[in-house]
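Asks: Pasted the sequence and its predicted model underneath.
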Amino acid sequence: MPSKTSAKSAKAIKAAGKSAGASRKGGGGGGLGGKRQIPWLMIGAVVCVLALIGGIAWVLVPKIQDKQEQSKYTPSAQKKDPSDQISGVVKKEYPAGLHITGTQRVAYDQTPPFGGPHDGSWAACTGVVYPTAIRTENAVHSLEHGAIWITYNPDKVDKAGVDALAAKVKGKPYSLMSPYPGLDSPISLQSWGHQLKLNSADDKRVTQFITALRLNQYAYPEVGADCANPTFKTDNPPPFDASAPGPDAVPMDGTGATKAQNESPGATPGIPGMPAGGIPGLPGGIPSLPGETPGAPTDSGLPGGIPTIPAPTDGPTQPEQPAPTQ
């Protein structure tokens, strides 16, 4: 029969064995055989940084690409007409400064036209989106001033397409937009001597054309001419005439048009909106320019500059006062 001492020893050995087993299983927490804790805080921080970098790239990369694309189509002395890189652009040479009156028509060689004789008054092209079709002869004059004219067939372009085009025009200087009934393509873009016909308002060539040719000093005749025209009523413009020009229409060679002598390329732009016949209230006024349509604003320079305006002689004059004495 085992003694009490040996029984106690057996219990102590058994307890020591249990303690060692627990230690081997990692119950003590810090031994070499224990479980490693996952650094969730560090992982979360890395994920946040990566997400931030991805978000910045998502915003900046398209902008960088757009800037590179815009640079490709920006005119310069070395690249005077970047539209040569745009597929589908049609180019023609036209003489400038051939004016007709508000009752005449022009037998244009293109539809819509993008050069040739035109009305002496230009369509306001300060980023105006005309809801109705406007007189062609006025719009062509705007092209001569460096504007882009966007036209569309209202039967072929839906509201979303019209809105997309309008966003590229509204409030943008030297641009205008109007419907063009009967247009043989959904969309047509015009600058002086250039035209591009497209099927979709989402076509990237819309932006390319505008970048290459709007106010491109190498591609239009009247550099420096204004696009504002207070005499052209944007809320009630001269209407579009869909009928064929009659036999009395001015041909493309300008026969029957008036050559504006001061609208040749390089002429100094004049004062838009000035009435023909001079400014009322000034003795003699500022004389009218040859070739300008009466009542239409002038848009070119004065040969030799503005003449000196003499002082009024029809009113009482102040007598000369003697010098004060000391």
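Replies: Looks like it arrived, so ask away. Numbers count the residues shown, from 1 in each chain.
Asks: okay, CA-based contacts and neighbour counts for the rest of this
Replies: Will do.
Asks: Give me the contacts around stretch 73-91.
Replies: Under the contact criterion CA atoms under 8 Å, 6 or more residues apart in numbering, stretch 73-91 has outside partners 72, 193-197, 205, 208-209, 211-213, 216, 218-219.
Asks: 10 Å instead, please
Replies: Where contact means CA atoms under 10 Å, 6 or more residues apart in numbering, the residues beyond stretch 73-91 that reach it are 68, 71-72, 114, 189-198, 204-219.
Asks: With stretch 57-64 instead?
Replies: Residues from elsewhere that reach stretch 57-64, judged by CA under 10 Å, 6+ apart: 51-52, 54, 66-70.
Asks: would CSV of those with neighbour count and distance to residue 135 be doable?
Replies: Below are the contacts of stretch 57-64 laid out as CSV (neighbours: other CA atoms under 10 Å; distance: CA to CA, whole Å):
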residue, neighbour count, distance to residue 135
51, 12, 54
52, 12, 53
54, 12, 51
66, 12, 35
67, 11, 36
68, 12, 37
69, 14, 34
70, 16, 32
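Asks: In helices only, show me these.
Replies: Of the positions in the contacts of stretch 57-64, 51-52, 54, 66-70 sit in helices, assigned by DSSP state H.
Asks: Out of those, the closest to residue 271 would be?
Replies: Nearest to residue 271 among the ones in helices among the contacts of stretch 57-64 is residue 70, at 32.5 Å by CA to CA.
Asks: for comparison:
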Amino acid sequence: MASGTKKQGASKRAVKSARGSVVSGKGTPWGTIIAVVAIVALAAAVVTYYLVQSAPKRALASWTPSAGNPDPSLQLPGIVTGNYKGSVHILPTERVAYDHYPPIGGPHDGYWATCTGTVYKTAVRNENMVHALEHGSVWIAYNPDQIKGDALTKLVAKVQGKPYSMISPYPGLDKPISLQSWGHQLKLDSADDQRIDEFITALRANNNTTPEIGASCDALGPGAFDPDNPPAFDPNPPGPDAKPMNYQGTQNAQQEGGAPATMPSK
């Protein structure tokens, strides 16, 4: 009996040993583990890249006009607004006594300033720039004595090549930067201020705030408005003959469709 028990025990040990040898022979599946880790790492990298790249757009989503929030710019600290009648035109030889500088609305020249992502190197006549605002553009004005180098490069990048946008120097500006759309203004100290992008998102071609949404921003050319040689900015205060903000328009001033106005001058 004892001999039989020993043989049985030896047999069981042999089976266990054989099983252990088989398991040991399989080894750790390092290739599979490495592949899984690599896939997980790649997925994490893709998600991280997406989150980083899309962060600016996601941050601006709340500044996009909607039916429930037609003018998100009203939430911007420092925003100034006003109500102005559209389609009131004056002659190229006339000036307007605007109530804001840079102006944000009111009577304006019959020829609009080109606003197709236009970068003006010199200051442009107020009355033409206001007409571009009426078409839905955002105008970035800057004090050329304060905004230069990298700061100017950042501002230009927000405009260049973008529809319904324009930028120009504005001598004597009381702040380094001033943003304008029709009936809206925001003055700022830094080109890094996040409110610049928020203002643009909220108001550029906003059909809730623009009197002539969808109107052209294209260049009119010599004899009307030439973006390569725009009407010069006049730094002097408007004289006694300047048109008031409640002006109703000048007879024979250029109109949107190319026909002169027929309303009497007031």
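Replies: Nice, I can see it. Note that the structure is predicted; figures quoted are calculated from it, not measured.
Asks: Nearest residue to the middle of the second structure?
Replies: Most central in the second structure under CA atoms, centre = their mean is residue 200, positioned 3.8 Å from the mean C-alpha point.
Asks: Quick check, that one in contact with residue 139.
Replies: Yes: the criterion here is CA atoms under 10 Å, and residue 200 of the second structure meets it with residue 139 at 9.2 Å.
Asks: how would you label the aligned partner of residue 212 of the first structure in the second structure: helix, strand or coil?
Replies: Matched to the second structure by TM-score structural alignment, residue 212 of the first structure sits across from residue 202. State at residue 202 of the second structure, reduced to three classes by DSSP: H, G, I helix; E, B strand; the rest coil: helix.
Asks: count of neighbours near residue 202 of the second structure?
Replies: Per other CA atoms under 10 Å, the neighbour tally for residue 202 of the second structure reads 24.
Asks: repeat for residue 178 of the second structure
Replies: By the measure other CA under 10 Å, the count of residues near residue 178 of the second structure is 21.
Asks: quick one: the helix or strand where it lies aligns where in the first structure?
Replies: Applying DSSP states H and E as the criterion places residue 178 of the second structure in strand 177-181. Mapped onto the first structure using TM-score structural alignment, strand 177-181 of the second structure covers residues 187-191.
Asks: How far off centre is that stretch?
Replies: Computed by CA atoms, centre = their mean, to the nearest Å, the chain-centroid distance of stretch 187-191 of the first structure equals 13 Å.
Asks: Give me the mean deviation of that stretch from the second structure.
Replies: Aligned to the second structure and superposed, stretch 187-191 of the first structure gives a mean residue distance of 0.6 Å (mean CA distance after the TM-score superposition for the first structure).
Asks: Would you mind listing the buried residues in the helix or strand hosting residue 16 of the first structure?
Replies: Element membership for residue 16 of the first structure (DSSP H and E) is helix 4-24. Using 16 or more other CA atoms under 10 Å as the test for burial, helix 4-24 of the first structure gives residue 23.
Asks: same thing with stretch 203-219 of the first structure?
Replies: Those would be 205-217, 219, for stretch 203-219 of the first structure by 16+ other CA under 10 Å.
Asks: What are the boundaries of the strands in the stretch 51-200 of the first structure?
Replies: 90-91, 98-100, 118-119, 126-129, 148-152, 175-179, 187-191, 194-198 (DSSP state E, counting those that start in this stretch).
Asks: closest one to residue 15 of the first structure among those?
Replies: Per CA to CA, nearest to residue 15 of the first structure of the strands of the stretch 51-200 of the first structure: strand 194-198, 91.1 Å.
Asks: Check which helices and strands the closest one sits against.
Replies: strand 90-91, strand 148-152, strand 187-191, helix 205-213 (3 or more CA pairs under 10 Å, 6 or more residues apart in numbering; DSSP states H and E).
Asks: what's the mean deviation for it versus the second structure?
Replies: Averaged out, strand 194-198 of the first structure is 0.8 Å away (mean CA distance after the TM-score superposition for the first structure).
Asks: Could you count how many residues lie near residue 259 of the second structure?
Replies: Using other CA under 10 Å, residue 259 of the second structure is surrounded by 10 other residues.
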